[in-house]
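S.K.: after the sequence you'll find the predicted model.
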Amino acid sequence: MNSLFTILIAMPSSFKRAILIIADSLIVIFALWLSFSLRFGNWYWPIGGVNDSIALLMMIAPALAVPVFIQFGLYRAIIRYLDMKAFLSVFKAVIIYAAVWGLLAFLSGEQGIPRSVVPINAMVALFTIGGLRILARWSLRKIEDANRAKKNHFQQARSLIKQGKANMIIFGAGEAGRQLAVGLEQSHECILLAFVDDNVNLHGRDLMGVPILSESNLVEFVNQHQVDGILLAIPSISRKQRSLIIERLRPLNKHIRTLPGLSDMARGQSVYSQLNELDINDLLTRESAVADEALLQSQVTDQVVLVTGAGGSIGSELCRQILQRKPKTLLLFDISELALYTLNNELKKILNQLSQADSTWFPSEKSQEQDSEKNSGNINLMPRIISLLGSVTDEKRVSDVISTWRPNIIYHAAAVKHVPMVEQNITECVKTNIFGTLVMAKVAIEWQVDSFILISTDKAVNPTNAMGASKRFCELILQALAAEESPSFQILFGGQPSERVDCKMQLAIVRFGNVLGSSGSVVPYFRNQMMQGGPITLTHMDVTRYFMTIQEAAQLVMQAGAMAVQELRDSINEMGAEVYVLDMGEPVKIYDLARRMVELSGLRVKDDDFPSGDIAIKVIGLRPGEKLYEELLIGNNPKKTQHPRIMKANEQYLSWDELTPWLSSLREAADNSDVLMIRTLFKNLIPEYIPEKKVADWVYNEQLKK
């Protein structure tokens, strides 16, 4: 059937129109014969056979019908997309054709043609010609939907529709499950077959007319019934418990979806269409790191906060988290106009929602005056959100921003980070990552910013690529500056400033692994490939990565900054930029992640064991600079912190006077686009850096050809 559909779609329009004209011609002849038969009450046949004049009138009916049908556009419309307007045209065309044929019949003077045949013919022709199109539209759409659903796992539930409804099981017979069931019943889009619950007191009972099963009976039930998907309605359990349940459901190869917001169901909205795909966070099997709210608030509440790279994945999530904790002013700094515009609009919506939920965000002028007179410490003013275009490498622009708003804390997330892209544009990586960080730190020190937090990466540990090496260089810059009481930037910045600047700023480095759902992350990349029908492309079967959620990453950055400030207060004489890392559990094998995503979407992996599967997984080879596995620590002597899931690395670094000549040489190499010198400087300063022998930089390779 699918191959026939493909052939029909690929046919030229003129050929498909010819088929439809022939079908209509046969139908109008059949309709006339059936009309006479219905009128006379028996199967009609003209007395003179095919030579009879009535038979001749039947045979010329297509010559009357087809021109009328053409005039009304019956052969211009695409059958599988016919709408009510098209069927109205069918009605008009058939009525006019029937009237024309009736007029011709009576003008011919032929005896034996009852007048009632004309309206009967109109009705029969309308049912047959209109019915043919309805049947064709239904069949073509059904085949098209099935084909589309195979290519798009988000429509998996629709591909298994029986009589317009999908058969579903709700996992969880508690309050959330019952509300979901009510919502599904109102939506009329699926049939609820059963509940599943781990409460033994509920097993064997009925709820809303369907049985409540134990998990042990689920496999047998699924095998006996045509189950299209499973809906999770267990919002109160932990992520680890949720992941264990999902893992047990995975062998069933059913599409698993999650509960929408209970408020949506309470409003009676179309629940089935709003059910969510499994959240990205569900792909992590470890428990999420619990945030210390006191630490988060102590860092940003009622403060002026600057976030560089605000439009990026980490930067934007940082802004969301900061805004929820009521800063005085939130400065969004990014080079991308589109990213800033999008984030600014989103944050304004969040601010509006928060203000409606908490009246203290919009106090009256009178209450503000009273609080001011009492010198109250309560936060009563709505945070200001200020979007600022600029590059972190532009010292004048950075200085203007910091001197104007005097931020208390800077979160430096601006960087180029995609490993293959950076490997092909090494010079720009050095300028943005290394010297962008240097510019930000220098200006922050000059204007006596309280805290500066650098966002680093696990790729900085034993790097094999330029991105990782550049991030390790950034770490060394901050470590050297933190240890220097009065660093001088004279050599690096053309003699300005010539004097040394007192460094009273607290510097901290936060290092973490891959972030689920961030730009360039494998999860959205794999999902897009699944939507296209596959294959999912892996660089290597044994690649492993540490993963964390984007919320965890943002909260880790904020908590680490707060801990750094506290430690500075507790140990006045101890200097240094601390490196904080998150205990991210065990690394995840990317192949297992890809397979898990396919199976939890109700699809099967296409491999040697199951050649008729839906989505293949294809290995394409490691990309330039890519590692098989990542590490979080240089050495194995991490220290504990007040947060059970955050560790503090104890790593060696150079003094500022030792690092300065390296930076001068690196700037000269970057200004001259000397890729080989940059790689050499990386290797000499960072002994762990082991790049690939082949240089991937586009400009360097093109210049070699000349």
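M.R.: Received it, and whenever you're ready, just let me know what you need.
S.K.: C-alpha only now, for contacts and for neighbours.
M.R.: OK.
S.K.: how distant is the helix or strand Ala99 falls within from the center of its chain?
M.R.: Counting by DSSP states H and E, the element that carries Ala99 is helix 84-107. Chain-centre distance of helix 84-107: 52 Å, with C-alpha atoms, centre = their mean, to the nearest Å.
S.K.: distance check, Gln179 against Asn167.
M.R.: 18 Å (C-alpha to C-alpha, to the nearest Å).
S.K.: higher neighbour count, those two?
M.R.: Between Gln179 and Asn167, counting by other C-alpha atoms under 10 Å, Asn167 is the more crowded of the two (20 against 17).
S.K.: wait, a strand at the more buried one?
M.R.: Yes. Looking at Asn167 with DSSP: H, G, I helix; E, B strand; the rest coil, it is inside a strand.
S.K.: touching, it and Leu184? I think so.
M.R.: No. Using C-alpha atoms under 8 Å, Asn167 makes no contact with Leu184, being 11.1 Å away.
S.K.: any residues in contact with both of those two?
M.R.: Taking C-alpha atoms under 8 Å, 6 or more residues apart in numbering as the contact rule, the neighbours common to Asn167 and Leu184 are Cys190, Leu192.
S.K.: Asn701 in helix, strand or coil?
M.R.: Per three-state DSSP, the secondary structure class of Asn701 is helix.
S.K.: mind listing the helices in the stretch 201-350 of the chain by residue range?
M.R.: Using DSSP state H, counting those that start in this stretch, the helices found in the stretch 201-350 of the chain span residues 218-224, 239-249, 262-266, 271-274, 293-300, 313-324, 337-357.
S.K.: hold the first one in mind and look at this next one:
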Amino acid sequence: MLKLLSALSRSQRAYVFLGIDLALIPVALLLTYAVQVLPASALETLRASLPVLPYLLLIAAALSKWLGLPNIQLKAYERFAIGLTALYAAGIAGALAGLSWIAGLGLPAGTHVIFGLCYFIFAVAIRMVLLQVVTAIYRRAEPRRRVLIYGAGTTGTQLAQALSAHDSIDPVAFVDDNTSLQGMLLAGLPVHPPARIAELVRARRINRVVLAMPSLSQPKQAQIARRLQKMGLEVQVLPSFAQLIGEEALIDKLTPVAPQNFLGRKSTDTGLQEACQSYEGRSVLVSGAGGSIGSELCRQLLGCHPSRLVLYELSELALYTVHQELTQLTEGMGIEIVPVLGSVTDPRQVRKVLGDHGVQVVLHAAAYKHVPLVEANPLPGLANNVFGTRTLARAAAGAGVERFILISSDKAVRPANVMGASKRLAELVVQDLASRYDRTVFAMVRFGNVLGSSGSVVPLFQEQVSRGGPVTVTDPAVKRFFMTIREAVQLVLKAGAGAQGGEVFVLDMGKPVPILQLARQVIESAGYSVRDEANADGDIEIEIIGLRPGEKLEEELTLNGDLIGTRYPKIFCAREDHLSEIEVAGVLRGLRQALAAGDEAAARAVIARWVEGYADSEAGRRRL
């Protein structure tokens, strides 16, 4: 039967409906004559009416086609279609009256009214019956998806009514938090409390849940959805009214609050001014050019009009992205953009790139910087951050590069993790080279967290908020220094321009910001409230997960706090002791042996011996 129904074209189905409508006319006539008191019996009266019946059928067929009744689908047969059927019934009743008068049948005037009513009832009833029959055929032939509707309000009940006639979806029940609705029947379905979802899923074989609560905040919907998905259920969300009327495009264009808005102070942007002279007309290489810091270095360098900008990057995707962007920005400026795919740990390639492109300034931003990842992979972190820096710096000195600026981190000061220790060792390597080479100015710039950079806390919090939370904070007492990317890079370029050789520049980052406070700001800036003991009905919870291996409650910017001012108000120079050439050679030899042997413990032992303030991460992990 299903194959037969599916094989019918739209026009064939219309002819079937037309045939049914026409077949109902003699049936309605017979019933009309049967309920009336007439001189002859119902069958005799029908036989007397046979001469006018063909004309009545022709008129009925034409009227039906004109009104479009055969083209109305069964599932779309509602109030408007019923109104058309009433008009159609009145039309053929009038046609019967005219034909009866012409043929002289002598039927009472009330006969035509009763005929119209009988036909209308038959036509509507037959379509209702056909809808149930066809629906039953489809339901038997195709598997049904049993649906639980979460939310028994107006939206939920309307959804249940709409799904009741669906070919493949079977609404089973409601669940709702409103205790006044629980136990009631709405749209023919029972309303249960959410606590019974697991029981309902087993008993009623439910495999999909539709969240019909568009007024509920997105985080709360996300929390409910995750809880249901853990039960193995497919979860769908009914769109809000704003989405249905087309405001979704506007919503999509809304962007998260800019990271600099969470700085807690006014960011400084004084421009590079005379610092540009150190980069203007020169060939500049930026390692790690595809990263957050590296790409911003490239953008700001364009304002200084270097003759050539060499983009040195290990990630193909990151290099492609930054190269495409800078190529468009430099159109018509006469600046050559050179993309180089490679690693700073490759001495042969580094020497070739520096020589082929006549590099005069190196800004070394390439590094593995994510603390937990480097803590879990210490040997690759040390190889890249320490030996990569040494390889690039020595090649720069050999090529006669004018300036080599290392981008360092506040985590290098008394580090509690391998990443910070690797950056401190990179600083010691650069300081050693600065004491031995006069032609190249070696310096390093140390600063804290950069808002909005890849892997930084604000984008992470914003992503967690978009998923409905929770927002994770390692410890309530954690504080960090923050700068914007633009602010940090601007000061790096200024410090690099003013370097004389061997300096450790420290940027003024203001007061450290409590991460717990930052998490609250991110949640509230997104228009949500924090759910805690004081606000049990809040949208998003802040979860304390504990310090991870290698993390400290607070970071420092200097070893001894001894700072010297520079000509730039936000840039200071730290006075710190460094290792001798022999000591640096010993450090590198020990690390090289540990890397060759794949011995993490030996590498940590080298760090513990030479990096001031370093606490062995293994011990730290045991304490945690």
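M.R.: Cool, got the structure. Small disclaimer: the values here were computed from a predicted structure and weren't measured.
S.K.: any idea what the TM-score is?
M.R.: Once superposed, chain against chain, the TM-score is 0.65 (TM-score structural alignment, normalised by the length of the second structure); 450 aligned residues with a C-alpha RMSD of 3.8 Å.
S.K.: tell me which of the helices of the stretch 201-350 of the first structure lies nearest to Tyr75 of the first structure.
M.R.: Closest to Tyr75 of the first structure of the helices of the stretch 201-350 of the first structure is helix 271-274 (C-alpha to C-alpha; 34.3 Å).
S.K.: what's the neighbour count on the residue nearest to Asp206 of the first structure when sequence neighbours are not counted?
M.R.: Using C-alpha to C-alpha, 6 or more residues apart in numbering and skipping residues adjacent in sequence, the residue nearest Asp206 of the first structure is Ile212, 5.8 Å away. Using other C-alpha under 10 Å, Ile212 of the first structure has 26 other residues around it.
S.K.: how about Ile212 of the first structure, what's its match in the second structure?
M.R.: Matched across to the second structure, Ile212 of the first structure finds no residue, judged by TM-score structural alignment.
S.K.: re the thing from before, most tightly surrounded among the helices of the stretch 201-350 of the first structure?
M.R.: Ranked by mean neighbour count under mean count of other C-alpha atoms under 10 Å, the helices of the stretch 201-350 of the first structure are led by helix 313-324, which reaches a mean of 21.
S.K.: which residues in the second structure does it align to?
M.R.: By TM-score structural alignment, helix 313-324 of the first structure lines up with residues 292-303 in the second structure.
S.K.: list the contacts of the matching stretch.
M.R.: Counting by C-alpha under 8 Å, 6+ apart, 276, 279, 286-289, 309, 322, 326, 330, 365-366, 453-454, 485-486, 489-490, 493 sit against stretch 292-303 of the second structure.
S.K.: cool, and stretch 408-425 of the second structure?
M.R.: 368-371, 374-375, 378, 381-382, 385-386, 427, 444-448, 549-552, 555-559, 604, 607, 611-617, 620.
S.K.: which part of the first structure matches that stretch?
M.R.: Under the criterion TM-score structural alignment, stretch 408-425 of the second structure matches residues 456-473.
S.K.: okay, the angle between the longest helix seen in the first structure and helix 84-107?
M.R.: Across the first structure, the helix with the greatest residue count (assigned by DSSP state H) is helix 117-151. Put simply, helix 117-151 of the first structure runs at 150 degrees to helix 84-107, going by axes from the mean of the first three to the mean of the last three C-alpha atoms, to 10 degrees.
S.K.: which strands or helices does helix 117-151 of the first structure pack on?
M.R.: For helix 117-151 of the first structure, the packing partners by 3 or more C-alpha pairs under 8 Å, 6 or more residues apart in numbering; DSSP states H and E come out as helix 2-10, helix 13-40, helix 84-107, helix 156-159.
S.K.: so which bits of that helix are buried?
M.R.: Across helix 117-151 of the first structure, burial judged by 16 or more other C-alpha atoms under 10 Å covers 117-118, 120-130, 132-134, 137, 140-141, 143-151.
S.K.: span of stretch 391-405 of the second structure from start to end?
M.R.: 14 Å.
S.K.: distance from that stretch to the middle of the chain?
M.R.: Chain-centre distance of stretch 391-405 of the second structure: 42 Å, with C-alpha atoms, centre = their mean.
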